[in-house]
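**Student:** sequence and predicted structure, then a few things I'm wondering about:
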Amino acid sequence: MCVAVCETHKELYKELDQFIEKVKDKPGILIAVLHKAQEIFGWLPQEVQEYIAEKLGVPVSEVYGVVTFYNFFATKPKGKNQIKICLGTACYVKGADRVMEHFLEELGVQAEEVTPDGLFSVHPVRCLGACSMAPVVLVGEKDFYGKVTPDMVSKIIAAYRRGGRNE
């Protein structure tokens, strides 16, 4: 296992150990431990997956299988502000592809990449369940923007550079 990562994130691993200690005797705890690890680290790098496998006494392949099966687990870092752009049919027809292009251009990243400052990552999604407001963008877990146009992208990004939604 990677000693450098463990040393760099000693406190994070300590927090994860404390959680594992609390739940280790319960059956079927792998998913709960993975959720906690992602909450602590922000994502699930290979080193963290190996650490969890070792602590729970399960094969790394089992941990990896669960991580890659469920789409709510991240194997790549994500920005502090995750920008999800719906590319479902209703949103796509109303120009979500152009909105996505503007976010990527303005932030200077590819889809799923994190900006160098760690503030943003842009993620295409299939549906956000708000078709009547198409095209739709979700920043974080609760800030919905409807009927988004490419011209609105700069203003949305600027709000989060200042620390949050500002309307």
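**Tutor:** Sure, I can see it. Quick caveat: nothing in here was measured; it's all calculated off a predicted structure. Residues are numbered from 1 along each chain as shown.

**Student:** when you work out contacts or count neighbours from here on, use the C-alpha atoms and nothing else.
**Tutor:** Fine.

**Student:** hey, which helix is longest across the chain?
**Tutor:** In the chain, taking DSSP state H as the definition, the longest helix is helix 10-23.

**Student:** other SSEs contacting the following helix or strand past it?
**Tutor:** Moving toward the C-terminus from helix 10-23, the next helix or strand (DSSP states H and E) is helix 30-41. Packed against helix 30-41 by the contact rule (3 or more Cα pairs under 8 Å, 6 or more residues apart in numbering; DSSP states H and E) you find helix 10-23, helix 46-56, helix 60-69.

**Student:** which of those helices is buried the deepest?
**Tutor:** Highest mean neighbour count among those (mean count of other Cα atoms under 10 Å): helix 46-56, with a mean of 18.

**Student:** any idea how many residues pack against the nearest residue to Phe144 once chain neighbours are set aside?
**Tutor:** Counting by Cα to Cα, 6 or more residues apart in numbering, Phe144 lies nearest to Leu138, which is 4.6 Å off, once chain neighbours are set aside. Leu138: 19 surrounding residues under other Cα atoms under 10 Å.

**Student:** ok so, going back, out of the helices and strands packed on helix 30-41, which is closest to Leu87?
**Tutor:** helix 60-69 (21.6 Å; Cα to Cα).

**Student:** structure B:
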Amino acid sequence: MACDCEKNLESKFSTNQVDLSLMDNVFDRYHKENGNLISILQDAQGVYGYLPLDVLKLIADKTGNKRAKVYGVATFYSQFRLNPVGKYIILQCQGTACHVNGSEAVGNAICDELGISPGETSSDGMFSLEDVACLGCCSLAPVIMINGEAYGNLTPDGARRIIKDIYAKEKEEAV
């Protein structure tokens, strides 16, 4: 039985049921090699798109690590996601240049348009929104990045239009 501190930590992870057999190839690749925890976590995230709780428990069991260590590594590094993310990941710059040029209003428009807050995924699974310290595109402030593509000199209406255009493109491709 998990202690209260383990239950509290586990509450941060998605509890979606997943096919654990998808991890067989990952474990075969790192068979009994010590020091591969981060590589195994990266590969697991590549398989599922995030790190489901059941997968973390399986990794702990298969590698002989304590769950606390596996959870600790997964929560320490920002590259690891604990919950499913949308098809489009919006990174919103919170740097000084973006802040003074209106990123707060842009962020509010994105949140309103998608019905989410930073750190969340839209109910349709299309978009995830993350605040980041800096995107390194200060001359384009305020700026967001969606799946690696920068959109700069944004206004609230411009940000809404980008989201609507992506939805329209998705709808068109579905036909």
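**Tutor:** Structure's in. What do you need? Because the structure is predicted, anything quoted here is derived from the model rather than measured.

**Student:** quick one: residues contacting the alignment partner in the second structure of the residue nearest to Phe144 of the first structure.
**Tutor:** By TM-score structural alignment, Leu138 of the first structure lines up with Met145 in the second structure. With contact taken as Cα atoms under 8 Å, 6 or more residues apart in numbering, Met145 of the second structure is in contact with 89-92, 135, 151.

**Student:** what helix or strand does Met145 of the second structure sit in?
**Tutor:** Per DSSP H and E: Met145 of the second structure is located in strand 144-146.

**Student:** for the helix or strand following that strand, packing partners?
**Tutor:** With elements assigned by DSSP H and E, the helix or strand that comes after strand 144-146 of the second structure is strand 149-151. Using 3+ Cα pairs under 8 Å, 6+ apart, the elements in contact with strand 149-151 of the second structure are strand 144-146.

**Student:** now the strand it packs on on the first structure. Mean distance?
**Tutor:** Taken over the aligned residues, the distance from strand 144-146 of the second structure to the first structure averages 0.5 Å (mean Cα distance after the TM-score superposition for the first structure).

**Student:** from the chain's centre, how far out does that strand sit?
**Tutor:** Strand 144-146 of the second structure sits 13 Å away from the centroid of its parent chain (Cα atoms, centre = their mean, to the nearest Å).

**Student:** could you do stretch 22-29 of the first structure as well?
**Tutor:** How far stretch 22-29 of the first structure lies from its chain's middle: 25 Å, per Cα atoms, centre = their mean.

**Student:** how about residues contacting that stretch?
**Tutor:** With Cα under 8 Å, 6+ apart, stretch 22-29 of the first structure has contacts from Leu56.

**Student:** matching residues in the second structure for it?
**Tutor:** The aligned range for stretch 22-29 of the first structure is 29-36, by TM-score structural alignment.

**Student:** circling back: out of the helices and strands packed on helix 30-41 of the first structure, nearest to Cys91 of the first structure?
**Tutor:** Counting by Cα to Cα, Cys91 of the first structure lies closest to helix 60-69 out of these; the figure is 26.3 Å.

**Student:** how much does the closest one stray from the second structure?
**Tutor:** Helix 60-69 of the first structure versus its aligned partner: 0.7 Å mean (mean Cα distance after the TM-score superposition for the first structure).

**Student:** where in the second structure does the next helix or strand along the chain from that helix align, residue-wise?
**Tutor:** Using DSSP H and E, the helix or strand that follows helix 60-69 of the first structure in sequence is strand 81-86. Mapping strand 81-86 of the first structure onto the second structure (TM-score structural alignment) gives residues 88-93.

**Student:** with the first structure overlaid, how far apart is the matching stretch on average?
**Tutor:** Relative to the first structure, stretch 88-93 of the second structure is 0.5 Å off (mean Cα distance after the TM-score superposition for the first structure).

**Student:** and that stretch, what's buried?
**Tutor:** 88-93 (16 or more other Cα atoms under 10 Å).

**Student:** of all those residues, which comes closest to Leu41 of the second structure?
**Tutor:** Of the buried residues of stretch 88-93 of the second structure, the one sitting nearest to Leu41 of the second structure (Cα to Cα) turns out to be Ile89, at 20.1 Å.

**Student:** check contacts around the nearest residue to the closest one once chain neighbours are set aside.
**Tutor:** Leaving aside its chain neighbours, Ile89 of the second structure sits nearest to Ser128 (4.8 Å; criterion: Cα to Cα, 6+ apart). Taking Cα under 8 Å, 6+ apart, we find Ser128 of the second structure in contact with 85-90, 118-122.

**Student:** perfect, that will be all.
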